[in-house]
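Q: Sequence plus the predicted model coming up.
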Amino acid sequence: MVFSLLRPALFALDAERAHALTITALAAWGGRGGGPVADPVLHNHVAGLDFANPVGLAAGVDKDGHAIDGFFGLGFGSVEIGTLTPLPQPGNPKPRIFRLREDRAIINRLGFNNGGIDAALPRAIAARRKGRLGINVGANKDAADRVQDYVTGVERAAAIADYVTINISSPNTPGLRDLQHGTALTELLAAADAARGRGKQRRPLFLKVAPDLNPREIDGIARAAIERGVDALIVSNTTLSRPALRSIKCRETGGLSGAPLARLARARLVDFRTATDAALPLISVGGIDSADEAFARIRAGASLVQLYSALVFEGPGLPRRIAQGLTGLLKRDGFASVAEAIGTK
């Protein structure tokens, strides 16, 4: 109810300004009195980690980790901050976030704007972290050696995070998606594997991929991820494609997310489930805005789901509604746990 009253005022602001105000408000609240939605049927064990529920916050929402506790207070079972780069960078020129209200979508061309990993990690350490915390790392735009940037990010994040995500799928850093292919990918994954630690300090390593991939590229990524010990794939980032859209802002350049991405994200989820022969956990992102959609992704092969753009249109109550709705859907269909439902349809 509060969000419905505030939404017109927020939507009257520039999208990036409204986003910054939301982060500030959540940071000030700090999640007091709230926490991840918990029910035995929602519990899932993924990549050696226990998740209270399968609903997570996608990277890109809280890039610098200012509101970690606030987001856990909304009911998320996991929060992924970043993308963080070794050095601070301003990102691309503004304006760079565009609401497509008629399409319930977002186009962004942010370009890994963040204050640098060394500035964010103290906030991650200080957070109460009522659920699982992931740290998403990337390379600086002008890096002479992008693999070394990822090594730096993984090394520093692995000391603090529950899991570390390598983001090589943003469309807003020129040439970044080239790292998804061939020798470049295998070399990157080998270096990241070495950087994440050994023994008890070895952190799960996730790889975030783009939705704009052909079957050969999907097979290559799946094979490399399995061979190089990646613990889970996040499928997927924003898309450069443009399905039929109604908003006049649809011609803006950048990555598209939100409701129009749902069909493509579902297809890529199924493609990677097939390509990996269900050997890797999959985390589905893109166009998830209801418990029904989250349940459909789980039954299509996702172990976890993540939200981003739907929060803009549905408000801060969405993660709790989805998690509570999933509880009912799982029990309705006779599943004793999320794990039992994965890949059943």
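A: Right, received. Where do you want to start?
Q: make it CA atoms for all contacts and neighbour counts henceforth
A: Will do.
Q: Residue 12 and residue 26, how far apart?
A: For residue 12, the distance to residue 26 equals 20 Å [C-alpha to C-alpha, to the nearest Å].
Q: actually residue 16, not the one I wrote
A: To residue 26, residue 16 is 15 Å away according to C-alpha to C-alpha.
Q: between the two, which one's more packed in?
A: With neighbours defined as other C-alpha atoms under 10 Å, residue 16 and residue 26 compare such that residue 26 has more, 20 against 17.
Q: I figured the more buried one was touching residue 19, is that so?
A: No - the pair residue 26 and residue 19 fails to qualify as a contact (C-alpha atoms under 8 Å) at a distance of 10.7 Å.
Q: just checking, residue 233 touches residue 273?
A: No - using C-alpha under 8 Å, residue 233 is not in contact with residue 273; the gap is 10.0 Å.
Q: With neighbour numbers in mind, choose between these two.
A: residue 233 (27 against 21).
Q: a strand runs through the more buried one, doesn't it?
A: Yes - the assignment for residue 233 by DSSP: H, G, I helix; E, B strand; the rest coil puts it in a strand.
Q: Residue 146: how many residues sit nearby?
A: If you count neighbours by other C-alpha under 10 Å, residue 146 ends up with 17.
Q: Structure two is appended below for comparative analysis:
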Amino acid sequence: MAGMSHDFRKLRLDRVSRSFGLHNALRDVSLEVARGEFIALLGPSGCGKSTALNCLAGLLPLTGGGIWLDEKRIDPLKPEERGFGMVFQNYALFPHMSAEKNVGFGLRMQGRPKAEIDDKVAKAMALVRLGEQKHKLPGQLSGGQQQRVAIARAIVIEPPLVLMDEPLSNLDAKLRLEMRAEIRRIHNLVGSTTIYVTHDQDEALSLADRIVVMRDGSVRQVGRPDELYARPAHADIAEFMGYRNLLSLAISSIANGTAEVGIEQGILQGSLLGAAKPGDTAIVAIRPDDLTPRSNGPIRATVNSAEYRGRDFYGIATTAQGLELFFRSEHKVSAGEQLTLGADPARVLVYPGEARPAAS
């Protein structure tokens, strides 16, 4: 059966829910995706992102809500009736079939003529730069090559939607970087719409047009990568997006969206995100990259440890009252050294509320 129209305008998830017994894996998830977008579903393990993808694919039925492709409701359709392309974490290639046979499998299941299959497979293999490997079995290919075969198989049917479930998690660091670029290149060339599941913030930031951050089966924030990186809407998103310093501090003053918070003998300034007043406890979030030694830094701390990471030193320091801070230094620092640390106010975020205790 041929897939649905590649030229849809909008995919819409309308209050989608999925329960497993008493466990709600998805809770009223609503999202609109325009044709041609690259959307990353981002979140920690168990947040519901893979469940959402499997519901889109038709591998899991919904227990609430609906999924629409333009004016057509598609959640009652079987997976093969939706005609979506799927790329799995473990590639899911047939070990006894050559690369080109794997790529052409979906077309053969659709009953396409042999000449059409041969032509489309050749173009897809060329697109993923594997034309010379087409006769090899999956076991004769590297992990990166196998993943390219899986991508070619997903796109060769010209699907309205390509779904990718943590496709790079089994690759080493170097291959992951290479395949990131390949996935985005192929997405741009094909003009497909891609929904990409990952727990890796760097992948989401580098690949996606928009990122959907999920937690406990719900959507916490949707935004462009630069928005998510610079101004997470909630403290828990900030923590997940790399703001490792989450400090419970009292607000001393607020003016023009900037809050001043006291930290032991010093004062930090940051952007206030949310409603608060002087005297309230706030969560102050700072990335380690942004907290650096400064001659006039407001935070006095003692270095516990530091490691060299190729250009800069990254370390952990403790204040007199026991606050543990993650920081970066352009110059070598050593355990026991006294530092004064600070951060640009534009890089400090202040959220109403109180930080959770650090896990022991």
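A: Right, received. Where do you want to start? As the structure is a prediction and not an experimental result, all values here were calculated from the model.
Q: Quantitatively, what TM-score do the chains reach?
A: The TM-score (TM-score structural alignment, normalised by the length of the first structure) is 0.26; 133 aligned residues with a C-alpha RMSD of 5.9 Å.
Q: rewinding a little: quickly list what's touching both of residue 233 and residue 273 of the first structure.
A: residue 282 (C-alpha atoms under 8 Å, 6 or more residues apart in numbering).
Q: Give me the buried positions along stretch 49-60 of the second structure.
A: Neighbour-count burial for stretch 49-60 of the second structure flags 49, 50, 51, 52, 53, 54, 55, 56, 57, 58, 60 (criterion: 16 or more other C-alpha atoms under 10 Å).
Q: who does the helix or strand hosting residue 220 of the first structure touch, helix- and strand-wise?
A: Using DSSP states H and E, residue 220 of the first structure falls within helix 215-227. If you count contacts as 3 or more C-alpha pairs under 8 Å, 6 or more residues apart in numbering; DSSP states H and E, helix 215-227 of the first structure packs onto helix 182-195, helix 262-275.
Q: Most tightly packed of these?
A: Across these, averaging neighbours per residue (mean count of other C-alpha atoms under 10 Å) puts helix 262-275 on top, at a mean of 20.
Q: Let me see the ranges of the strands in the stretch 1-150 of the first structure.
A: Using DSSP state E, counting those that start in this stretch, the strands of the stretch 1-150 of the first structure run over residues 44-46, 49-51, 55-57, 78-84, 97-100, 105-108, 132-137.
Q: can I assume residue 265 of the first structure is in contact with residue 282?
A: No - look at residue 265 of the first structure against residue 282 with C-alpha under 8 Å: they stay out of range, at 11.9 Å.
Q: which residues are common contacts for those two?
A: residue 235.
Q: Name the SS class of residue 126 of the second structure, please.
A: Following three-state DSSP, residue 126 of the second structure is assigned to helix.
Q: where's residue 55 of the second structure, which helix or strand?
A: helix 49-57.
Q: right, and the helix or strand after that helix?
A: Where DSSP H and E defines the elements, the next helix or strand beyond helix 49-57 of the second structure is strand 64-69.
Q: What residues sit buried inside that next one?
A: The neighbour-count check on strand 64-69 of the second structure (16+ other C-alpha under 10 Å) flags 65, 66, 67, 68, 69 as buried.
Q: Now tabulate those residues in CSV and tack on distance to residue 225 of the second structure.
A: Shown next, in CSV, are those (distance: C-alpha to C-alpha, whole Å):
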residue, distance to residue 225 of the second structure
65, 28
66, 27
67, 25
68, 25
69, 25
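Q: ok, of those residues, which one's closest to residue 202 of the second structure?
A: residue 67 (28.6 Å; C-alpha to C-alpha).
Q: What spatial separation is found between that closest one and residue 14 of the second structure?
A: 6 Å.
Q: and what of residue 210 of the second structure?
A: From residue 210 of the second structure across to residue 14 of the second structure, the span is 18 Å (C-alpha to C-alpha).
Q: Which one of these two is surrounded by more residues?
A: Taking neighbours as other C-alpha under 10 Å, residue 210 of the second structure and residue 14 compare with residue 210 leading, 21 against 16.
Q: Since that was my last question, I'll sign off now.
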